[in-house]
Structures are given as C-alpha cells and as structure tokens.
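**Q** Take this sequence and fold it.
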Amino acid sequence: MTKITFVQQDGVRIDTEAENGSTVMETAIMNGVPGIVAECGGACTCATCHVYVDNDWTEKVGGPSMMEEDMLDFAFDVKEASRLSCQIKVKDEFDGLVVHVPGRQG
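**A** Have a look, this model is predicted:
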C-alpha cells in the first residue's frame, strides 16, 4: 500500500493508505478526508477535489494535463502546485506523497 498524507489548512495531517491504480481523490473519499468534495466522482468536470502537491513532490507527481488545467480555472486560489486529485494515479513511486487541502473548493 502507498502512504498518502493529506494536510488540512489548520495543519492537521491525515495519513492514509492507497491502492495502486486508484486516484488520490478516491483515497481521500474512502478515508473521509474533509475538504475533498469530488462532486463529479473523478470525471475531471468539477474541480472540487483540488489539492496542492507538497513542494517536495511536485516534480515527481508532474504537472496537470491540458484538460486538467482547463478545469483548474474553476478552482479557488489556484497555485503552481495545484492539481485535481482525481487526476493523480497512485503508484509505488508516490509512497509518502503529501498533498495540502485548500480551505475552500469550487
């Protein structure tokens, strides 16, 4: 299992275990992570699973696709490290991944 940590805006850390092949969003929903709404269920059509990939992980996770960039236009407080968690597929290389949950979703 791949470990993923979700950091809430108040600094509270939620450690989870994810199955490879699932998405970071699915992991958040299965673990009841507050702030990940995921209204569209992972179809990349709502931007309510917006996260900030921790600086130590941005290069390894990579940037958004063109479609994801278009959807990020609908997210609040988009930053360079912004990603839609439904578009980040879990794999062994992401063991220890840290993402930050914004204070508000779209």
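
**Q** Every contact and neighbour count from this point should use C-alpha atoms.
**A** Fine.

**Q** can you map out the strands along the chain?
**A** Ranges of strands within the chain are 2-7, 13-18, 50-53, 82-84, 97-100, based on DSSP state E.

**Q** could you dump those strands to CSV with mean neighbour count?
**A** Below are these laid out as CSV (neighbours: other CA atoms under 10 Å):
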stretch, mean neighbour count
strand 2-7, 20
strand 13-18, 18
strand 50-53, 27
strand 82-84, 26
strand 97-100, 22
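
**Q** Alongside the first, I'd like the structure of this one:
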Amino acid sequence: MSIRLTIQDADGTILSLEGTEGDSLMSVIRDAGAEGLLAMCGGCCSCATCHVVVTGGPIDALTPPSADEQDLLGALPNVTPASRLSCQVPLSPALDGLCVTVMAEG
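**A** Predicted coordinates:
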C-alpha cells in the first residue's frame, strides 16, 4: 500500500510523494530531491539536518520522539512543538495523508 505524503520543501515547492510501509519519511523526501533536506548522517539520528515540521494529516498516528531525537531537536534554533527528525518517522498506513514542511538549516 502506498502512503501519500504532501511535502513543502525549503523553497516553498509543494510535492506530492508516495512511500511504502517501513520507509523512513527522510528517505522518501531525500529520494524525491526536496530542497533543504540535507540528511547528512543518512538517518542515524545524529545530526538533525532532516528537520521537518508536521503541518497536517494524521498527526496523532506519529510515534512519539525518542529522548535522542528530543535532544537533537532541542539544539535547533527553529524548533516548534510539531518538529520531528524525518529519519525517525517510519511510514505506516496510519500516516497516509501526512503533511510536513522541510525546515532550512539556520
């Protein structure tokens, strides 16, 4: 089953993407070439360069951030209560329709 995602990249471009169960949100956004998602650590939860803000869709279906993710997010200047590291969001059918904005570094 495809999981539909709406992504606004750092340039403001809206992308309609699809992922599959088990993919990370980061890999789907990165593979689409979305502007602003650096993902420098490749998904190891060690750099925070895959910062996104969840803006809509089934927000309640997201797994809570781990302590490591919370620590990395806490060091960012533009963090919001809806901030997540996209590498830490595994896609599932419950997330179909999720909407996120890629946050530019700095």
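
**Q** Quick check: TM-score for this pair?
**A** Once superposed, chain against chain, the TM-score is 0.88 (TM-score structural alignment, normalised by the length of the first structure); 105 aligned residues with a CA RMSD of 1.6 Å.

**Q** nearest to I29 of the first structure, of the strands of the first structure?
**A** Proximity to I29 of the first structure (CA to CA) singles out strand 13-18 among those, at 10.7 Å.

**Q** Report the separation between the nearest residue to G21 of the first structure once chain neighbours are set aside and P102 of the first structure.
**A** In space, and not counting its chain neighbours, G21 of the first structure is closest to V90: 5.4 Å by CA to CA, 6 or more residues apart in numbering. Per CA to CA, to the nearest Å, V90 of the first structure is found 20 Å from P102 of the first structure.

**Q** okay, those two: which has more neighbours?
**A** Using other CA atoms under 10 Å, the more surrounded residue of V90 of the first structure and P102 is V90, with 24 against 20.

**Q** how close does the more buried one get to V24 of the first structure?
**A** 6 Å.

**Q** One more: F94 of the first structure?
**A** For F94 of the first structure relative to V24 of the first structure (CA to CA), the value is 10 Å.

**Q** C50 of the second structure reaches S83, doesn't it?
**A** No: in this structure C50 of the second structure lies outside contact range of S83 using CA atoms under 8 Å: 10.3 Å.

**Q** Give me the common contacts of the two.
**A** Common neighbours of C50 of the second structure and S83, counting by CA atoms under 8 Å, 6 or more residues apart in numbering, are absent.

**Q** what about C44 of the first structure, how many residues close to it?
**A** So C44 of the first structure, with other CA under 10 Å, has 20 neighbours.

**Q** what's the counterpart of it in the second structure?
**A** Superposed on the second structure with TM-score structural alignment, C44 of the first structure falls opposite C45.

**Q** and for V90 and V24 of the first structure, which residues touch both?
**A** Going by CA under 8 Å, 6+ apart, residues that sit against V90 of the first structure and also against V24 are A18.

**Q** follow-up on the earlier one: make sure the residue nearest to G21 of the first structure is actually in contact with M1.
**A** No: shown here, V90 of the first structure and M1 do not form a contact pair, counting by CA under 8 Å, at 9.6 Å.

**Q** Leaving out the residues flanking it, which one is nearest to the spatially most central residue of the second structure?
**A** Nearest to the mean C-alpha position of the second structure, by CA atoms, centre = their mean, lies S86 at 2.9 Å. The shortest distance from S86 of the second structure to any non-neighbouring residue, by CA to CA, 6+ apart, is to M26 (4.6 Å).
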